[in-house]
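> coordinates for the following, if possible.
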Amino acid sequence: MSEYHILVNREHPLSKDYVPGDLKEACFPFLAEPGDPKRLLRQTACQAAQKLFTRARGQGLCLWGISGYRSYARQEEIFRRRLSQAGAAHAQAYLAPPGCSEHQTGLALDVSSPEISYELEETFAQTSEGRFLTKHAAFYGFILRYPKGKEAITGYAWEPWHIRYVGRPLALYLSFTGLTLEEYLAL
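Below is the predicted model of the structure:
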């Protein structure tokens, strides 16, 4: 099994000390300022995302990175703040507790577009960029990690903006079969 097939969720958390050793700053359009840790991805995922964003731009689309790598401490801060603001039901559906976020792997990337003011919301799926992502992400090694209709399996609400690098062969397989990473790893 590839190192990119790591499963991270509430049942399979990462340690507080886990930090990928090959983080690289993204050079594609990103909402975060240069030097912001949100711009970091593992090197292979970063290169694949660069190619994906370049293809989108070549088709006149405008994908933007919103959030890549997130440390355990940063996830803890976000989790506590959003839990107090939005409540437990929202947290259960959308928020990963510290250690349970794929962003800590450096393999996950939240994306958006100017069409929806760079927000992370379900309407992203209906944008030209969202449709492009659904159609092309797998060819660059990414899966739509939390697909619609699979909430009971992934443990999270549908997030059409959240992509996860798993490598091209597995991404194409999961895209073709409609399996989630959880379902694939349980085979």
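
> C-alpha only now, for contacts and for neighbours.
OK.

> could you say which helix or strand holds the residue of the chain most remote from its centre?
When distances to the mean C-alpha position of the chain are computed (CA atoms, centre = their mean), the maximum falls on residue 84, with 23.5 Å. Secondary structure assignment for residue 84, by DSSP states H and E: helix 72-86.

> need the nearest residue in space to residue 148, chain neighbours excluded.
Counting by CA to CA, 6 or more residues apart in numbering, residue 158 is the residue found nearest to residue 148 once chain neighbours are left out, at 4.8 Å.

> kindly provide the distance from that neighbour to residue 122.
The gap separating residue 158 from residue 122 is 8 Å, by CA to CA, to the nearest Å.

> between those two, who's got more neighbours?
Higher neighbour count among residue 158 and residue 122: residue 158, with 20 against 15, using other CA atoms under 10 Å.

> enumerate every residue touching the more buried one.
In this structure, residue 158 makes contact with 122, 146-151, judged by CA atoms under 8 Å, 6 or more residues apart in numbering.

> of the residues you listed - the most surrounded one?
Ranking those using other CA under 10 Å puts residue 146 first, with 22 neighbours.

> so what does the longest strand seen in the chain touch, helix or strand wise?
Taking residue count as the measure and DSSP state E as the definition, the longest strand of the chain comes out as strand 159-165. Contacts defined by 3 or more CA pairs under 8 Å, 6 or more residues apart in numbering; DSSP states H and E place strand 159-165 against strand 108-112, strand 142-146.

> burial measure for the nearest residue to residue 73 once chain neighbours are set aside, as a count.
Among residues not flanking residue 73 along the chain, residue 98 sits closest, at 7.3 Å (CA to CA, 6+ apart). Using other CA under 10 Å, residue 98 is surrounded by 24 other residues.

> to compare against the first, here's another:
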Amino acid sequence: MNRILVHLLTALCCALMAAGSLATAPPGQALTAIDARYAQLGGAAGRLGAPAGAEFCGLRNGGCQRNYQRGSIVWSPATGAQPSYGAIRQTWLAYGSQNGRFGYPTGPEVCGLRDGGCYQNYQGGSIIWSPTTGARISVGAIRARWASTNFENGALGYPVSNEECSAGTCKQRYQRGLITWTARAGTVLSRDIDVASSSVVVVNKRRPLSPARYAPGPLVGVGGPSLRSDAAQQFTRLLADARASGVAMVPVSGYRSFDTQASLYTSYVNQYGRVTADLISARPGYSEHQTGLAIDIGNSNGACGLQECFAGTPAGAWAAQNAWRYGFIIRYPRGQTSVTGYAYEPWHLRYVGTTISSEMRAHRLPTLEHYMSLPAAPSY
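Just a heads-up that it's a prediction; the model follows:
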């Protein structure tokens, strides 16, 4: 459910409940909108706690407020009565509360976001919080660009700094990148996906390696094939746990150099033609195997080796259920050829780190293109 719909439903719910509270008030004692909202939120037994003073009015644009043990409820004719508490409230107060750039809250705090996050919308923007990043502001053109990447669920994750402006340039840093704004260039998004240091680099038919003959280091053997050291460490754990579970999984192919990939691709072209070769093999300089972060797996008896039926074998089924626990994803899943450009490969595992593999699983994001909010790459 998108955020706009959430707020519309919340506003309708609050209006109906407030109307019901007014209708049942004792004779001669009319409840204010703040009283009604307080009752709706559980009164003294709720998150706000007991009242800490009387309701007072005369605020900006005809607003009113009442304070409680653990927060407040603020009301204005334009926004209704909205609760305010916790770290998000503290940030709102630091920016001048209703007298500052945010104005009044337009809805309640909404939680249940990715990684346990919460947000609250205001007349002038939003404040978003997560346990690892704290409460951060989100406003203007930079917020709009972040929204275009699917907010905290996209390539950038949560903001880790507030928007800062100086000499005509504004910038805000996120968990995996930076958005910069100037009047001349508008917003510019920079992602932290350096292939030499990141496990989330995306290599596909529209995103070649740079340089084309890139070679990772250091490489570590994993029973024949090699992987970049961080991927190798996790794959060694994965392989040991699979075998401990009675699954005779074996590594088949890991790191491939530019020249090795060129030879493999040429052999496929000669055997199947270029169209089919492009569906089952990357051209040199475009292969995930060249990053040292990808590995093909198989069964020790060779059952369904490098075939779609591998998904139904012990090794294929175990990987589909458990690879994410070790930071690996099935990079080319079923039904995503129009996005990845490759046929379904249940044997092709790609190391992205446990944070990203867990997030992709939790939010049912099938490919790195989806996770990084990148366009589909069906062809070169």
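
> tell me the secondary structure for the closest residue to residue 137 of structure 2 other than its chain neighbours?
Nearest in space to residue 137 of structure 2, with sequence neighbours left out and distances taken as CA to CA, 6+ apart, is residue 127 at 4.5 Å. Assigned state for residue 127 of structure 2: strand (three-state reduction, DSSP: H, G, I helix; E, B strand; the rest coil).

> secondary structure element holding the aligned partner of residue 129 of structure 1 in structure 2?
Matched across to structure 2, residue 129 of structure 1 falls on residue 315, judged by TM-score structural alignment. Using DSSP H and E, the element containing residue 315 of structure 2 is helix 314-322.

> buried set for that helix?
Of the residues in helix 314-322 of structure 2, 314-320 count as buried by neighbour count, 16 or more other CA atoms under 10 Å.

> any idea how far the aligned partner of residue 43 of structure 1 in structure 2 is from residue 349 of structure 2?
When the two structures are superposed using TM-score structural alignment, residue 43 of structure 1 falls opposite residue 229 in structure 2. Distance of residue 229 of structure 2 to residue 349 of structure 2, given as CA to CA: 15 Å.

> ok, the two, which is more surrounded?
For residue 229 of structure 2 against residue 349, the residue with the higher neighbour count under other CA under 10 Å is residue 349, and the figures read 26 against 18.

> can you give me the distance of the residue nearest to the more buried one when sequence neighbours are not counted to residue 307 of structure 2?
What sits nearest to residue 349 of structure 2 in space, not counting adjacent residues and going by CA to CA, 6+ apart, is residue 330, at 4.9 Å. Here the criterion is CA to CA. By it, residue 330 of structure 2 lies 14 Å from residue 307 of structure 2.

> find residues that contact each of the two.
When contacts are counted by CA under 8 Å, 6+ apart, residue 330 of structure 2 and residue 307 are jointly contacted by 345, 347.

> who has more neighbours out of these two?
Here residue 330 of structure 2 and residue 307 are set side by side on neighbour count (other CA under 10 Å), and the busier one is residue 330, at 24 against 13.

> distance of that one from residue 253 of structure 2?
Shown here: residue 330 of structure 2 relative to residue 253 of structure 2, a distance of 15 Å by CA to CA.

> again with residue 230 of structure 2
Plainly put, residue 230 of structure 2 is 17 Å away from residue 253 of structure 2 if you go by CA to CA.

> next one: residue 240 of structure 2
If you measure residue 240 of structure 2 against residue 253 of structure 2 using CA to CA, the figure is 17 Å.

> likewise residue 21 of structure 2?
Here the distance between residue 21 of structure 2 and residue 253 of structure 2 works out to 67 Å (CA to CA).

> now do the lengthiest helix in structure 2: which elements does it pack against?
Residue-count comparison of every helix in structure 2, with assignments taken from DSSP state H, identifies helix 3-23 as the longest. Secondary-structure packing of helix 3-23 of structure 2 (3+ CA pairs under 8 Å, 6+ apart): helix 33-40.

> looking at it, residue 154 of structure 1 is touching residue 182, isn't it?
Yes. Look at residue 154 of structure 1 against residue 182 with CA atoms under 8 Å: they come within range, at 6.7 Å.

> neighbour count: the two, which is higher?
More neighbours surround residue 154 than the other of residue 154 of structure 1 and residue 182, with 18 against 15 (other CA under 10 Å).

> show me what that one aligns to in structure 2.
Per TM-score structural alignment, residue 154 of structure 1 is aligned with residue 340.

> pretty sure that match is touching residue 203, no?
No. Using CA under 8 Å, residue 340 of structure 2 makes no contact with residue 203, being 9.8 Å away.

> what comes into contact with stretch 282-295 of structure 2?
For stretch 282-295 of structure 2, contacts defined as CA under 8 Å, 6+ apart pick out 195, 199, 203-205, 207-210, 212-216, 219, 226-228, 231, 251-259, 261-262, 265, 348-352.

> work out the gap between stretch 274-288 of structure 2 and the centre of the chain.
Its chain's C-alpha centre lies 29 Å from the corresponding centre of stretch 274-288 of structure 2 when counted by CA atoms, centre = their mean, to the nearest Å.
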